[in-house]
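*Asks:* sharing a sequence plus its predicted fold:
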Amino acid sequence: MIAARSLFRAGAAGVMALCVALAVPAVAGAQPYPSKAIQIVTSVGPGSNFDQLGRVFAERLRQKLGVPVVLENATGGQGLVATRRVLNAKSDGYTLLLTSSGLATMPAIVKNAGYKAEDFVAVAPLGQVPFILYASSSVPATDIASFMSYLKSNAANLNMGLLTTSHITTMLARKFGKVVGGELVEIGYRSSPETLSALLANDIQMVATTHAIAGQHVALGKIKAIGVVADERTQAVPDLPTFKEMGYPTLVINVWEALFAKADVPKDVLDKIRAVSREIVSDPSYLTAMVPTGMEPWRIPFDSLQSVIDEEAKAFKKDADELKISFD
C-alpha cells in the first residue's frame, strides 16, 4: 500500500514537472512588442503629400521602436485595396493602415465595401491639409463673395473638376450645387495634376486642391485662389479666408491623414503604438519635417481622435444620402 502511494506521488510529481517544462518555452518565447519589422500599408500613391508625410512618420517610428518600419503603397479601389490588405492581416500590430477619412466614410457610399468602420481603430493623427477652391482665369471673381454671386447665376455653365479616386471632392461639388440652387457639371480626373492642367486650359472653371499643387500658378496670375474649403485657414496662405467664416458653413471638407490598426489588436500593443506616436507628432522636428510635404499639423487630442472620426462619418453619411452620392 505504501509502495503504491509512493508510486502515485512520484507519478503526480512527474506530470507536474512535465507541465512546467512545457510551459517554460512558451513564456520564454513570448517577446515584447515589437520584435520584428512593422509594415504600414497606405492607400496613397508614391510621392504624394500624404506619402511624404507617411515616410517622415515611419522613419521616426523606426527610430523610436528600434525595428524596421516599411511603408507600402497599395493604391486602387478608392483605398479599398490597402484597407482589405490590412483587414486580412494578423491582428498583432505588425500591419498597420495609413489612410484618410475615406476609411470611415467609404462603407456609407460603396456597396459591398468588404469591411465596416468598426473593424478598425484610430491610433494617431499625422496631419491634415486644408483644400483651397481655385478658379480659372476666365471666371470674373477674385474672392468668396464675388465668386458665389457669379456661381449662383452661372452654375449650369461651370465645370468643376473632381478626383475619381476621392469621393470627398464629389461631396464638395454637390454642396456647392445645393448652396447656389443648381447642379454643377462634374468632370472627373485621376489625379490632382490632371485637374490643375484642366483648370489652366479652362476645360474646368473650378477645382478644390492644395496650395502645394496649385499655389505657384496663382503667383503667376494663371488661376485664382478663391477661398479655403476647410474649418480653418491654411498656414500656407494665412490671409485667405475660409468659406465657413464668410457665411457658408457647409462648404467644408476635411482632408486628414491618420494611422489605424485592426480593432482587435491587443490593447497593450495599441497603447504602445499610441504612446510612441504621441511623442513623434508632438516633437518640433516632426513639425519642421512636415513643412516640405505640404501637410499641416492636425492639432487634435489623441483621446478624442476616434470620437471625432466617428462623428465626421455620421455627418458624411447624412450628407451622402441627401445629396445622392454612391459608388458601385
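*Replies:* Perfect, I can see it now. Numbers count the residues shown, from 1 in each chain.

*Asks:* alpha carbons only for contacts and neighbour counts from here, please
*Replies:* Noted.

*Asks:* all helices of the protein, in order?
*Replies:* For the chain, applying DSSP state H gives helices covering 2-29, 49-65, 80-87, 102-109, 144-154, 167-180, 192-200, 211-219, 267-281, 284-290, 305-323.

*Asks:* quick check: angle from the fifth one to helix 167-180?
*Replies:* Spelled out, it's helix 144-154. Helix 144-154 runs at 80 degrees relative to helix 167-180, counting by axes from the mean of the first three to the mean of the last three C-alpha atoms, to 10 degrees.

*Asks:* ok, the longest one next?
*Replies:* Using the same axes, to 10 degrees, one finds that helix 2-29 and helix 167-180 are set 60 degrees apart in direction.

*Asks:* list the buried residues for helix 2-29?
*Replies:* Counting neighbours by 16 or more other C-alpha atoms under 10 Å, one finds that helix 2-29 has no buried residues.

*Asks:* then stretch 75-91?
*Replies:* Under the neighbour-count criterion of 16+ other C-alpha under 10 Å, stretch 75-91 has 75, 78, 79, 80, 81, 82, 83, 86, 87, 91 buried.

*Asks:* including distance to residue 231, could the helices of the chain go into JSON lines?
*Replies:* Shown next, in JSON lines, are the helices of the chain (distance: least, C-alpha to C-alpha, whole Å):
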{"stretch": "helix 2-29", "distance to residue 231": "50"}
{"stretch": "helix 49-65", "distance to residue 231": "19"}
{"stretch": "helix 80-87", "distance to residue 231": "27"}
{"stretch": "helix 102-109", "distance to residue 231": "18"}
{"stretch": "helix 144-154", "distance to residue 231": "15"}
{"stretch": "helix 167-180", "distance to residue 231": "13"}
{"stretch": "helix 192-200", "distance to residue 231": "21"}
{"stretch": "helix 211-219", "distance to residue 231": "16"}
{"stretch": "helix 267-281", "distance to residue 231": "21"}
{"stretch": "helix 284-290", "distance to residue 231": "20"}
{"stretch": "helix 305-323", "distance to residue 231": "13"}
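
*Asks:* got another one to weigh against that:
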Amino acid sequence: MQINETKKPSFGAVRRALLATAAVCAFCAPAWAEAPYPNRPIKLVVAFAPGGGSDFIARLVAVRMSEKLGQPVIVENRPGAGGNLGASTALKSPADGYTLFLAAASYTVNPALYKLTFDPIKDITPIAQLARGPFIIAVNPEVPAKNLKDLVALAKKEPNKLSYASAGTGSIVHIATEYFLDVTGAQMMHVPYKGTAPALTDTISGQTQVVFGTVASTLPFAKADKLRALAVTTPNRLAALPDVPTTAEAGFPNYSVTNWHGIIGPKGIPQDIVAKLNKAINESIHGAEMTKGMSSDGLTPAGGTPAEFGKLLADETARWQALVTKRDIKVE
C-alpha cells in the first residue's frame, strides 16, 4: 500500500510568508498601537531668557495646559538674535504638535528688521492668543508735561530736545514709540539700551525723559511717583492705574498698541491637534486664578480661534513693516 505524505513547505516559502505577515502588521500597527495625541511631553519654546514677561506668561499657562492635556508642557528658553533663534528652532521642528512657540508682540516686528530663515506667516500654524495688555507712557517727573497733549506739544516746540529710552533698537517698545511719533508728528531722540532695566533707570534719573514701558516693569515706579504715567496704549484703562487715561481718552484716538502673547507651531500641524490645543488654551487662561496671575504683569486673558490669532499676526506684521519702511528704522 502506498501512503501519501503531505509535502512540507520549503524554508523559502515560510520565510516569504512571515515577511509578508510582518509587512502587513507593520502597515496596520499605527492604526491601533499609537495612543491619541498627546502621548508624550510637549515643548513650549520661549525666545527670551528666564524671568522676563514672555517667560512668566509661558510658565503660567504651561501649568494649566499640562492639567488639561494630561501631559507635561515643558518651557524651553532659547534666547538670542532678537527672538529669532527660538522662533527658527521651534518652527523648523516636526509639525506634530509636540513643539510649540510662544510668540510675543516683537515676533511681528522682526520680519521688518531681520533677514529670517522662515516666513513668519506662511510657515506657521496659529494656535491661540494667550493674553493682551498695554504699555505705559511715562515721563521723568521733572518733565513739564502733565498730560499726553502737553508732552506732544513740548516735543513739537523743541524737536529732539526730549529723549526717549528703549530696551534696544528694534524692540517692541522702540517700535511702539516710533509709531506714536509718526502718528502725532512729535520729534524725540531715541536712546537704546541693552534691556528694560537700564532704560527705566536712566529715565528715573533724568538722563532720558520718556519711556514706553511694559506694565510689569513700569508700574511700580509710577506708583512710587518716580515716573509720571501719562497714558496707557490700549483702548481700556489699566485697573492698577484707574486714573491714567488711554491714549484715545488723552486726545489721540488713532494711536493704539497692544502688548500680546500667543502660541503658534510649525506649518502643517493636523487640524484635530490644533483644535485640541486651542481648546486646552482657552480653558486654561480663563478663571479667577489665571486672571489674577496675568494681572500682575498688566495682562488680561485673550483666547479665541486659530483664525483670529492668525489674522492678528498678519495685520501686525503688515503694520510694523510699513512703519519700519516709512521711518527707515534699521538694526545695526
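*Replies:* Good, I have the coordinates. Remember, predicted model here, so these are calculated numbers, not experimental data.

*Asks:* report the TM-score for the pair.
*Replies:* Once superposed, the chains reach a TM-score of 0.88 (TM-score structural alignment, normalised by the length of structure 1), with 320 aligned residues with a C-alpha RMSD of 2.6 Å.

*Asks:* closest one to residue 137 of structure 1 among the helices of structure 1?
*Replies:* Smallest distance to residue 137 of structure 1 across those (C-alpha to C-alpha): 7.9 Å, for helix 192-200.

*Asks:* any idea which residue sits dead centre in structure 2?
*Replies:* The centroid of structure 2 falls nearest to residue 104 when counting by C-alpha atoms, centre = their mean (1.8 Å).

*Asks:* map that one onto structure 1.
*Replies:* Counting by TM-score structural alignment, residue 104 of structure 2 corresponds to residue 100 in structure 1.

*Asks:* likewise for residue 157 of structure 2?
*Replies:* Taking TM-score structural alignment, the alignment pairs residue 157 of structure 2 with residue 153 from structure 1.

*Asks:* also residue 241 of structure 2?
*Replies:* Under the alignment defined by TM-score structural alignment, residue 241 of structure 2 is paired with residue 237 of structure 1.

*Asks:* the equivalent of residue 203 of structure 2 over in structure 1: neighbouring residues, count only.
*Replies:* Counting by TM-score structural alignment, residue 203 of structure 2 lines up with residue 199 in structure 1. The tally of other residues near residue 199 of structure 1 (other C-alpha atoms under 10 Å) stands at 25.

*Asks:* do the same with residue 255 of structure 1
*Replies:* 16.

*Asks:* please name the nearest non-neighbouring residue to the aligned residue in structure 2 for it.
*Replies:* Matched across to structure 2, residue 255 of structure 1 falls on residue 259, judged by TM-score structural alignment. Of all residues not flanking residue 259 of structure 2 in the chain, residue 133 sits nearest, at 5.1 Å (C-alpha to C-alpha, 6 or more residues apart in numbering).

*Asks:* count of neighbours near the aligned residue in structure 1 for that neighbour?
*Replies:* Residue pairing (TM-score structural alignment): residue 133 of structure 2 is matched to residue 129 of structure 1. Applying other C-alpha under 10 Å, we find 25 residues neighbouring residue 129 of structure 1.

*Asks:* give me every residue that touches residue 129 of structure 1.
*Replies:* Residue 129 of structure 1 makes contact with 210, 234, 255, 256, 294, 295, 296, according to C-alpha atoms under 8 Å, 6 or more residues apart in numbering.

*Asks:* adding distance to residue 107 of structure 1, write these out as JSON lines.
*Replies:* Below are those laid out as JSON lines (distance: C-alpha to C-alpha, whole Å):
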{"residue": "210", "distance to residue 107 of structure 1": "26"}
{"residue": "234", "distance to residue 107 of structure 1": "29"}
{"residue": "255", "distance to residue 107 of structure 1": "17"}
{"residue": "256", "distance to residue 107 of structure 1": "18"}
{"residue": "294", "distance to residue 107 of structure 1": "28"}
{"residue": "295", "distance to residue 107 of structure 1": "26"}
{"residue": "296", "distance to residue 107 of structure 1": "27"}
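
*Asks:* ok, those residues in structure 2: which stay?
*Replies:* Retained in structure 2 (both residues aligned by TM-score structural alignment, their matches' C-alpha atoms under 8 Å) from the contacts of residue 129 of structure 1: 255, 256, 294, 295, 296.

*Asks:* distance of the residue lying closest to the second one once chain neighbours are set aside relative to residue 110 of structure 1?
*Replies:* Of all residues beyond its chain neighbours, the one nearest residue 256 of structure 1 is residue 128 (3.9 Å), with distances taken as C-alpha to C-alpha, 6+ apart. With the distance defined as C-alpha to C-alpha, to the nearest Å, residue 128 of structure 1 ends up 24 Å from residue 110 of structure 1.
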